[in-house]
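Student: 3D model of this:
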Amino acid sequence: RWQGDLHEADEHLVALRTRRSVYAALEAWIRARHHYELPEIIALPIAAGLEPYLDWIVDATRS
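Tutor: Purely as a prediction, here's the structure:
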């Protein structure tokens, strides 16, 4: 439901991985480009993971 009405639309799930310090900028970037008034943007913590992969996330998201 959206604004009291039932809607049907094609949607795609996108999973992005980043650091907490980059989240606000990423959210702003998505909102500026998304056509939905209220896009589903959520952050999920990474509780554990393969250390080399987690290190890669940090390296890949450095400024």
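Student: only C-alpha atoms for contact and neighbour calcs from this point on.
Tutor: OK.
Student: Just the residues contacting stretch 17-24, thanks.
Tutor: Contact partners of stretch 17-24, identified using CA atoms under 8 Å, 6 or more residues apart in numbering, comprise 57-58, 61.
Student: need these in TSV with distance to Arg33, can you?
Tutor: Formatted as TSV, the contacts of stretch 17-24 follow (distance: CA to CA, whole Å):
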residue	distance to Arg33
Ile57	23
Val58	25
Thr61	20
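Student: Another sequence for comparison is provided below:
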Amino acid sequence: MFVTLAALTVLTTTDSAAKAEELARGAVEARLAACAQISAPVVSVYHWQNAIETSEEWQILFKTTEACYEALEAHLLAHHDYDTPEIIATPVVRGSAAYLEWIAAQTTATAR
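Tutor: I've put the predicted structure just below:
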């Protein structure tokens, strides 16, 4: 059975594994995300300050709810060291009821 419980995945990147773990742990400890997955380094190519940059980054994928998004975004902006961090939310269209209920049970809309 599949249900939707207003779940989101939220993606950000940072320039080191240690920073990625710090952002992931902070959001989960604050109950703004039920979990966060850190992906191995990826190569990003982007425009920045009138130049094309290439850098190695770590992606962090947070599992959260729509109700927690604003607080999670604020938390990431406060703790991120990029001037303009990537923060992209994608709705979970479908998922297993037990997993989506777990996400909802593990998150709160305000940071502690």
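Student: Any chance you could compute the TM-score here?
Tutor: TM-score for the superposed chains, counting by TM-score structural alignment, normalised by the length of structure 1: 0.89, backed by 63 aligned residues with a CA RMSD of 1.3 Å.
Student: hmm, back to that, narrow the contacts of stretch 17-24 of structure 1 to those in helices?
Tutor: Using DSSP state H, the members of the contacts of stretch 17-24 of structure 1 that fall within helices are 57-58.
Student: any chance of the contacts of stretch 17-24 of structure 1 in a markdown table, plus neighbour count and distance to Leu13 of structure 1?
Tutor: Below are the contacts of stretch 17-24 of structure 1 laid out as a markdown table (neighbours: other CA atoms under 10 Å; distance: CA to CA, whole Å):
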| residue | neighbour count | distance to Leu13 of structure 1 |
| --- | --- | --- |
| Ile57 | 14 | 20 |
| Val58 | 12 | 23 |
| Thr61 | 12 | 21 |
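Student: which one among the contacts of stretch 17-24 of structure 1 gets closest to His34 of structure 1?
Tutor: Distance to His34 of structure 1, by CA to CA, is smallest for Thr61 among these, at 21.6 Å.
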